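[1] Show me the folded form of this:
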Amino acid sequence: MSPVSRCGSNHEDLGRILKLKDAITIDGPVASGKSTVGKQLAEKLGYQFLDTGIMYRAATLAALEQQIDLNDENAVSERAEQLKIDILSPTKADGRQNDVFVDGVDVTGKLWEDDVRDAVSLVSSYKRVRQAMTEQQRRIGAKGKIVMVGRDIGTVVLPDAKHKFFLVASVDERARRRYLEIKASGKAADLDEIKHALKERDRKDSSRKLAPLIAAKDARTINTDGKNVQQVVDEIVAIIRES
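    You can find the predicted model right below:
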């Protein structure tokens, strides 16, 4: 992946980096609270919110719907490179964080289906898929006034963002949160199975060669164990105001 252009190369790059002063990145492992915190933070600041994970889910769904062999990296990558993904403000009060359109079709309701959930880790590990999604994410981030969450936002997608945060929580706490989310949706859940799945996802995310899950060197790490969403949001706002 080619490095991000740095300030001083031309006026366009300078303008982009100046706008990134209004960009806030939040990274962290699954169920660390980054999406919930990010959405509430964006609402508090009047910023746009983007959970980049939904873009990888959209790419996964697109491959599944065309019955592409997910182990065929080239075919999956080609489909991802063709996609036009639009992220809009939510139009339904059903818990969704955004409306997601792929090639003009609303796919929001399909993004959390089991087959997408089970395959997204593989699809998001492909280099060309990540490059395609990163390009779209950078275009969105360059507009400024955005809270963007994911696993490599501060390190890869928006490395020039002024405010970077990395949320962590114990596996036990994250498993408990995910368990309660699943139960609240009316589905059966097993706490031990959830904990095992989280550990496996952590292993894959942190050990992959391309854009591994690590905190940016200039990110502030916040442990969310024992804290509610409002407490974490207030902590982030206080840090931003002090900077």
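
[2] contacts, neighbours, all on C-alpha from now
    OK.

[3] tell me the contacts of G28?
    G28 is in contact with 34, 150-151, 166-168, 213-215, counting by C-alpha atoms under 8 Å, 6 or more residues apart in numbering.

[4] One more pass at 7 Å, please.
    Contact analysis of G28 by C-alpha atoms under 7 Å, 6 or more residues apart in numbering lists 34, 150-151, 166-168.

[5] got it, and D118?
    Contacts of D118 (C-alpha under 7 Å, 6+ apart): none.

[6] Sequence B follows; please return its structure for comparison with A:
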Amino acid sequence: MSFTVAIDGPAAAGKGTISKGVSAHFGFAHLDTGLLYRAVGRRTLDGMEPVAAAQALAAEELGQGDLRTAEIAQAASKVAVIPKVRSALVDFQRSFATRPGGAVLDGRDIGTVICPEAEVKLFVTASAEVRAERRYLELSANGSDTTRAQVLQDVRERDARDAERSTAPMKPAEDAVLLDTSNLSIEAALAEAIAIVEDAKRKAF
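    Take a look at the predicted model:
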């Protein structure tokens, strides 16, 4: 039997960390759907046309190379607004979501578009300033030459693109549980998410 957990939210809100923790706790498979767009974005940086890149994407590419650079993140955000790119990646995500044994998917339109029937829908968020500081520390630790002001600008620009795109804009599903991590530790945010999933599992089974 399948059980789907859809976790959405803006960049650096903590949804990736929470998704990994939830999948590990319950033994569910995990898919960071943002990697799909990052992989397509990387291909476009190499000169490939976005739709062709999405249509030719293979699952093994998600584990190849560093897909989490600032340059690839910006490229991913730009290709994600293209309707035909999103359409090419929908089937991959939906197939993953319904695999036996349970699945956790995190992204920006999982609860609204990819898995509107998911048993659990979370929208993980935090203030732009908090998210920018988290991303700045992450990039600095990886040797990236950037500034807090530049990262905050990038975060705000990406939020605007994600929220204003015509296809599958980033927004909470009507029945999503909002989880604001601005003032929560990783442990506290994960514990809250696990409790939400456990409650849903009891009701489902």
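
[7] and the contacts of G28 of the first structure, which two are the farthest apart?
    Maximum pairwise distance in the contacts of G28 of the first structure, criterion C-alpha to C-alpha, is 12.7 Å, between G150 and V168.

[8] What separation do you get for the aligned residue in the second structure for L61 of the first structure and E138 of the second structure?
    Matched to the second structure by TM-score structural alignment, L61 of the first structure sits across from R42. Taking C-alpha to C-alpha, to the nearest Å as the measure, R42 of the second structure falls 20 Å from E138 of the second structure.

[9] What segments of the first structure are helices?
    Chain-ordered helices for the first structure, with DSSP state H as the definition, fall at 11-19, 34-45, 53-65, 73-82, 114-123, 127-141, 171-184, 191-207, 229-242.

[10] Of the ones you listed, flag the one that's most buried.
    Highest mean neighbour count among the helices of the first structure (mean count of other C-alpha atoms under 10 Å): helix 53-65, with a mean of 21.

[11] centre of the chain versus it, how much separation?
    13 Å (C-alpha atoms, centre = their mean, to the nearest Å).

[12] same for it, what does it pack against?
    helix 73-82, helix 114-123 (3 or more C-alpha pairs under 7 Å, 6 or more residues apart in numbering; DSSP states H and E).

[13] neighbouring contacts of the first one?
    Pointing back at helix 73-82 of the first structure there. So helix 73-82 of the first structure is in contact with 59, 63, 68, 70, 126, 128-129, 132, going by C-alpha under 7 Å, 6+ apart.

[14] Could you identify the pair within these that is furthest apart?
    I68 and A132 (17.6 Å).

[15] Count the neighbours of the alignment partner in the second structure of P29 of the first structure for me.
    Structural alignment (TM-score structural alignment) places P29 of the first structure against P10 in the second structure. P10 of the second structure sits with 24 neighbouring residues when counted by other C-alpha atoms under 10 Å.

[16] what separates P10 of the second structure from T146 of the second structure, distance-wise?
    20 Å.

[17] what's the nearest residue to R94 of the second structure if we skip its chain neighbours?
    Distances taken as C-alpha to C-alpha, 6 or more residues apart in numbering put I114 closest to R94 of the second structure, at 6.2 Å, once the chain neighbours are dropped.

[18] Residue nearest the middle of the first structure, spatially speaking?
    G150 (2.5 Å; C-alpha atoms, centre = their mean).

[19] What residues does the equivalent of that one over in the second structure make contact with?
    Under the alignment (TM-score structural alignment), G150 of the first structure maps onto G107 of the second structure. Contacts for G107 of the second structure (C-alpha under 7 Å, 6+ apart) come out as 7-9, 32-34.

[20] if we go to 6 Å?
    Contacts for G107 of the second structure (C-alpha atoms under 6 Å, 6 or more residues apart in numbering) come out as 8, 33-34.

[21] Y37 of the second structure versus that one, what's the distance?
    10 Å.

[22] Same question for K203 of the second structure.
    From K203 of the second structure to Y37 of the second structure the distance is 34 Å (C-alpha to C-alpha).

[23] Please apply the same query to R108 of the second structure.
    11 Å.

[24] before we move on, back to that, just give the closest residue to the match of L61 of the first structure, not the sequence neighbours.
    I72 (5.8 Å).

[25] From K143 of the first structure, how far out is the aligned partner of the one you found in the first structure?
    Mapped onto the first structure by TM-score structural alignment, I72 of the second structure lines up with V116. Distance, V116 of the first structure to K143 of the first structure, using C-alpha to C-alpha: 29 Å.

[26] go on, F49 of the first structure?
    Where K143 of the first structure is concerned, F49 of the first structure sits at a distance of 12 Å (C-alpha to C-alpha).

[27] Same drill for those two, tell me which one is more crowded.
    More neighbours surround F49 than the other of F49 of the first structure and K143, with 24 against 15 (other C-alpha under 10 Å).

[28] so how far is G141 of the first structure from the more buried one?
    For F49 of the first structure, the distance to G141 of the first structure - C-alpha to C-alpha - is 10 Å.

[29] ok, now T134 of the first structure?
    With distances taken as C-alpha to C-alpha, T134 of the first structure is found 10 Å from G141 of the first structure.

[30] got it, and A132 of the first structure?
    From A132 of the first structure to G141 of the first structure the distance is 15 Å (C-alpha to C-alpha).

[31] same thing with K110 of the first structure?
    Applying C-alpha to C-alpha to K110 of the first structure and G141 of the first structure gives a distance of 25 Å.

[32] A238 of the first structure versus Q48 of the first structure, what's the distance?
    Using C-alpha to C-alpha, which is the criterion applied here, Q48 of the first structure is 19 Å from A238 of the first structure.

[33] again but with V232 of the first structure, I slipped
    10 Å.
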